[in-house]
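Engineer: Sequence first, predicted coordinates after that:
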Amino acid sequence: MLTLALIAVTVLVSWLAFQRPRLIERLILWPPAVDRQRQYDRLLTHGLVHADWGHLLFNMITLFFFGRVIESVVGGLIGPLGFVLFYLSAIVVAILPSYLRHRHDPHYRSLGASGAVSAVLFAYVLLQPWSLIIVLVVPVPAILYAVVYVAYSFWMDKRGGDNINHNAHLSGAIYGVLFMLLMEPRLGGEFLRRLASPGF
């Protein structure tokens, strides 16, 4: 239920921002506004707006399929609003390295929920490493997808030039795993046991 609420809020805010350029300019992560004008809320609000419908759709579909599983697990660990805390904190944590790297760059902007969605996805991989994820109609084991995803994101972050914040993807992925292990350290051992016993 909380996953659907987060999706609904994100879709609504993104849609409003599509219609109102001034709104997207206020919510997007623009480091000088954070650094000079102390608009720290941008570290969170940038995750509620997207570049276009395709960007929004991809993130929200991913959140829909994996968020419900993680919502249930996190809710069982830290309470009913635990998933909201996890997701919103992931938005902030995932963007922090990018913000610090571009803190004094007036030309840098970033938006989208990809960092938080990556956190949710990798939390799922920690729980179900051999479950199948459909990638362009091809079923791929979650752990294999995760390895390729990290390698690709790291490579593209170093290469740059495609206007995608791959660094936020990496940071979100790391945060998703660390958050789950912090909430329940035994998940680490369970992950290794499942990893050693492949099954689809």
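Structural biologist: Alright, I've got the coordinates. Since we're looking at a predicted model, the values are computed, not measured.

Engineer: going forward, measure contacts between C-alpha atoms and count neighbours the same way
Structural biologist: Noted.

Engineer: check contacts around the one residue sitting closest to the centre of the chain.
Structural biologist: To find the centre residue of the chain, average its C-alpha atoms and take the closest one (CA atoms, centre = their mean): that gives residue 116, at 2.0 Å. Contact criterion CA atoms under 8 Å, 6 or more residues apart in numbering gives 47, 87-88, 90-91, 94, 172 as the residues in contact with residue 116.

Engineer: Below is structure B, check it against A:
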Amino acid sequence: MSVTLILIIITVGISMYAWSNEDLMRKWIFHPFYVNKNHQYYRFITSGFLHADWVHLFFNMLTLYFFGDIVETVFVYHYGPEIGILLYLFIYFGGMIVADIPSYIKHKKDYDYRALGASGAVSAIIFSSILFSPTREICLYAFICMPGFIFGLLYLIYSYYQGKRMGDNINHDAHFYGAVFGFILTIFLVPGSFGNFVQKIMHWGIF
């Protein structure tokens, strides 16, 4: 069983359990005010195993399923099973933590602000995958398809813009910073990956 599938099973299980356990949801959700006041830094990780509802959970885990195996396989190929899996988890959980740092800085004195979900971690995995396969098509809603590097650029622009607007209940900052973290870290972890990324784009059909 792949590590990606194990992460999905654990996240689904904990999310479902938390929906019927308000005490766990309250203790594990990302709450910058409590992180700052009570030094509850564990919330950077535990909140990534919680989701608001079935839709939120489904889209995050489906995305992880499609992109996680690609990244996991590449790291295992380059570093072997033990180190490869550790580096894969480093990207996943590192993305989870880094994605929430801007929200922590912005809302650490805001008692009412809370966030949850694995979106930052999943974004890190998506962009690690895009680095490896920039011309592989990514489809939105099953019919709007485009090469990964174009999707990635649009994703970053949209997430950055929406993060500045703060007009909805989605943590777009987590999407943006998780994605950037995953992409940059993978460049350093897999030698030659950025050169391969550029080369594949330059040989893409439109050129």
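Structural biologist: In hand now; what should we look at? None of these values were measured; they are calculated from a predicted model.

Engineer: what about the residue nearest to the centre of structure 1, which helix or strand?
Structural biologist: Taking DSSP states H and E as the criterion, residue 116 of structure 1 maps to helix 114-127.

Engineer: residues in structure 2 matched by the very next helix or strand once past that helix, start to end?
Structural biologist: Downstream of helix 114-127 of structure 1, the next assigned helix or strand under DSSP H and E is strand 132-135. Counting by TM-score structural alignment, strand 132-135 of structure 1 lines up with residues 137-140 of structure 2.

Engineer: Quick one: average offset of that stretch versus structure 1, please.
Structural biologist: Comparison of stretch 137-140 of structure 2 with structure 1 after fitting gives an average deviation of 1.1 Å (mean CA distance after the TM-score superposition for structure 1).

Engineer: Buried residues in that stretch, which are they?
Structural biologist: For stretch 137-140 of structure 2, the neighbour count (16 or more other CA atoms under 10 Å) marks 137-138 as buried.

Engineer: Then stretch 187-199 of structure 2?
Structural biologist: Taking 16+ other CA under 10 Å as the neighbour-count basis, stretch 187-199 of structure 2 is seen to contain the buried residues 187, 193-194, 197.

Engineer: what's the most distant pair in those residues?
Structural biologist: Looking at those by CA to CA, the two members farthest from one another are 187 and 197, with 9.6 Å of separation.

Engineer: which residues do the two both contact?
Structural biologist: Here residue 187 of structure 2 and residue 197 have residue 131 as joint contacts, going by CA under 8 Å, 6+ apart.

Engineer: Next one: the equivalent of residue 162 of structure 1 over in structure 2 from residue 176 of structure 2, what distance?
Structural biologist: When structure 2 is aligned by TM-score structural alignment, the residue opposite residue 162 of structure 1 is residue 168. From residue 168 of structure 2 across to residue 176 of structure 2, the span is 15 Å (CA to CA, to the nearest Å).

Engineer: out of the two, which sits in the busier spot?
Structural biologist: Between residue 168 of structure 2 and residue 176, counted using other CA atoms under 10 Å, the more crowded position is residue 176 (24 against 9).

Engineer: what about that one, which SS state?
Structural biologist: Three-state call for residue 176 of structure 2 (DSSP: H, G, I helix; E, B strand; the rest coil): helix.
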